[in-house]
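Visitor: how does the following fold in three dimensions:
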Amino acid sequence: MRRRLAPAAVAVLTGAALTGCSLFGQGPEQVSVFDAAPGECFLAPEEIVAELTEITRVPCDSAHDQEAYAVVDYVTGEGTEGYPGDGALKDFADGSCAAEFAGYVGVDYRDSSLFLTYLLPSARSWEQDGDREVTCFVTTTGEPLTATVRDSAL
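Guide: Okay, the predicted model is just below:
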């Protein structure tokens, strides 16, 4: 059960991971990439890898690099159930994540000071696990986020 990190995410994730602060005794916790849900915040991986199995979840009021804002299913046409390839998944994720952005952040992606990135199904998770989900994240290339971006209009 692995997910492939989108190349767009690789550029964003090159910074060092930050240490999350505790909130009611909750600190950073490793979770499966399949468990990332909208409204949850995460640290960037310390090392860049092509496939991830876990990511570090932190409270959104502590320093974080990314906030999940949507999980969208890649829908295949009849007779096209096989892995669609990197290009088709990236095109789908670019369009789908941009379309979901305004509903979460409160401003169109083209007018935002924030960026988006995503996790894509890997060929392995597609074939072995039936993985069809793209997880969309809000991120920044500047200072870390220290609060949720939901309805922030940033």
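
Visitor: when you work out contacts or count neighbours from here on, use the C-alpha atoms and nothing else.
Guide: Will do.

Visitor: now the longest helix belonging to the chain: buried residues?
Guide: For the chain, the helix reaching the highest residue count under DSSP state H is reported as helix 86-105. For helix 86-105, the neighbour count (16 or more other C-alpha atoms under 10 Å) marks 86, 89-90, 92-93, 96-98, 100-102, 104-105 as buried.

Visitor: which residues of this protein fall in helices?
Guide: 7-12, 86-105, 123-129.

Visitor: looking at those helices, which is closest to Val33?
Guide: helix 123-129 (11.3 Å; C-alpha to C-alpha).

Visitor: now do the buried residues in that closest one.
Guide: Those would be 123-126, for helix 123-129 by 16+ other C-alpha under 10 Å.

Visitor: structure for this one too, so we can compare:
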Amino acid sequence: MASLALTLAGCGWFGPDEEDGAVGVLEVEVGQCFLAPDEVEAELSVLQRVACDVPHDQEAFAVVGYQSPDGQEPPGHPGEDVLSRFADGACVEQFGDYVGTHYLDSELYFTYLLPSVRGWEAGDSEIVCFVTSTGEKFEETVRGSAR
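Guide: You can find the predicted model right below:
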């Protein structure tokens, strides 16, 4: 399973609600398409949104709130390893409903954004799952594509 975890910054710039442009990571919605960041950053606060019918690198397919295995709310940020394990399972679970085929049968991959410690302290406990590929850009939505 190939996945890449990035961390959501605690406070993001809440960009305009337009088809193209900067979108704060806390404002990402399922079905939105994005260009991959030019540089790898430990924390992201803004993503570049584009229309799904133009070349893009990623498409948000799920936004999932963290749930601890014991059902208890953690007293603080559970740590990147714990969040990554949760995200791996949660994103795989949501992948098939969005793409139209189970992850293991797909030619596509996923990545996700995790809440940072600062974001967690501000109340953010959501993981954002993105469909991606191994370099080829998508030229239309992958929703229901069964790829």
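
Visitor: can I get the buried residues of helix 86-105 of structure 1 in CSV including distance to Leu145 of structure 1?
Guide: Shown next, in CSV, are these (distance: C-alpha to C-alpha, whole Å):
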residue, distance to Leu145 of structure 1
Asp86, 29
Leu89, 27
Lys90, 25
Phe92, 26
Ala93, 23
Ser96, 23
Cys97, 19
Ala98, 19
Glu100, 20
Phe101, 16
Ala102, 18
Tyr104, 15
Val105, 13
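
Visitor: which residues touch the corresponding residue of structure 1 for Asp53 of structure 2?
Guide: Under the alignment (TM-score structural alignment), Asp53 of structure 2 maps onto Asp61 of structure 1. Shown in contact with Asp61 of structure 1 (C-alpha atoms under 8 Å, 6 or more residues apart in numbering): 146-148.

Visitor: ok, back up a step: among the buried residues of helix 86-105 of structure 1, which pair sits farthest apart?
Guide: Asp86 and Val105 (27.0 Å).

Visitor: spatially, what comes nearest to Ala22 of structure 2 if we skip its sequence neighbours?
Guide: Gln48 (4.7 Å; C-alpha to C-alpha, 6 or more residues apart in numbering).

Visitor: actually Gly85 of structure 1, not the one I wrote
Guide: Ala123 (7.9 Å).
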